[in-house]
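A.B. asks: what shape does this take:
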Amino acid sequence: MEREQWNRQMLISPSRLAFCYIEMVGVGLCLCGLIDM
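C.D. replies: Below you'll find the model as predicted:
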């Protein structure tokens, strides 16, 4: 039971990190776009 939950967390973590990374990149691009304007 615990092992199954741990495996699920391991699957969730990378996707969560990827989401945070994509979000930060998106914010950075938006800021660069505003500065260029």
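
A.B. asks: CA only for contacts and neighbour counts going forward, please
C.D. replies: Will do.

A.B. asks: now do the strands in this structure.
C.D. replies: Taking DSSP state E as the criterion, the chain contains no strands.

A.B. asks: please enumerate the helices of it.
C.D. replies: In chain order, the chain shows helices spanning 2-36, with DSSP state H as the criterion.

A.B. asks: Tyr21: neighbour count?
C.D. replies: Taking other CA atoms under 10 Å as the neighbour definition, Tyr21 ends up with a count of 12.

A.B. asks: just the one 5 residues further on next, same as before
C.D. replies: Per other CA under 10 Å, the neighbour tally for Gly26 reads 12.

A.B. asks: to compare with the earlier structure, here is another sequence to fold:
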Amino acid sequence: ILALQINAIKGKQGPMTTVNGVIGSSLALTAILVAALSFL
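C.D. replies: Here you go, the predicted model:
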């Protein structure tokens, strides 16, 4: 989480500059979290 925060502050925006990028990233992150929680 700390690495994500540092990247958000110092890194380039990348795909987050477009609405499509934000939606795609959020869907991907949601899928990763669901997969991780299903293994617990």
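
A.B. asks: can you tell me which residue in structure 1 aligns to Leu4 of structure 2?
C.D. replies: Following TM-score structural alignment, no counterpart is assigned to Leu4 of structure 2 within structure 1.

A.B. asks: now Leu4 of structure 2, what's its secondary structure?
C.D. replies: Recorded secondary structure, Leu4 of structure 2: helix (DSSP: H, G, I helix; E, B strand; the rest coil).

A.B. asks: give me the distance between it and Leu40 of structure 2.
C.D. replies: 23 Å (CA to CA, to the nearest Å).

A.B. asks: more neighbours: those two, which one.
C.D. replies: Using other CA under 10 Å, the more surrounded residue of Leu4 of structure 2 and Leu40 is Leu4, with 9 against 5.

A.B. asks: now do that one against Lys10 of structure 2, distance only.
C.D. replies: Between Leu4 of structure 2 and Lys10 of structure 2 the distance, using CA to CA, works out to 10 Å.

A.B. asks: please report how far the alignment partner in structure 1 of Thr18 of structure 2 lies from Met24 of structure 1.
C.D. replies: In structure 1, Thr18 of structure 2 lines up with Ser13, judged by TM-score structural alignment. To Met24 of structure 1, Ser13 of structure 1 is 16 Å away according to CA to CA.

A.B. asks: one step back: neighbours of the match of Thr18 of structure 2, how many?
C.D. replies: A count of nearby residues for Ser13 of structure 1, using other CA under 10 Å, gives 11.

A.B. asks: one more: Phe39 of structure 2?
C.D. replies: Phe39 of structure 2 has 6 neighbouring residues, counting by other CA under 10 Å.
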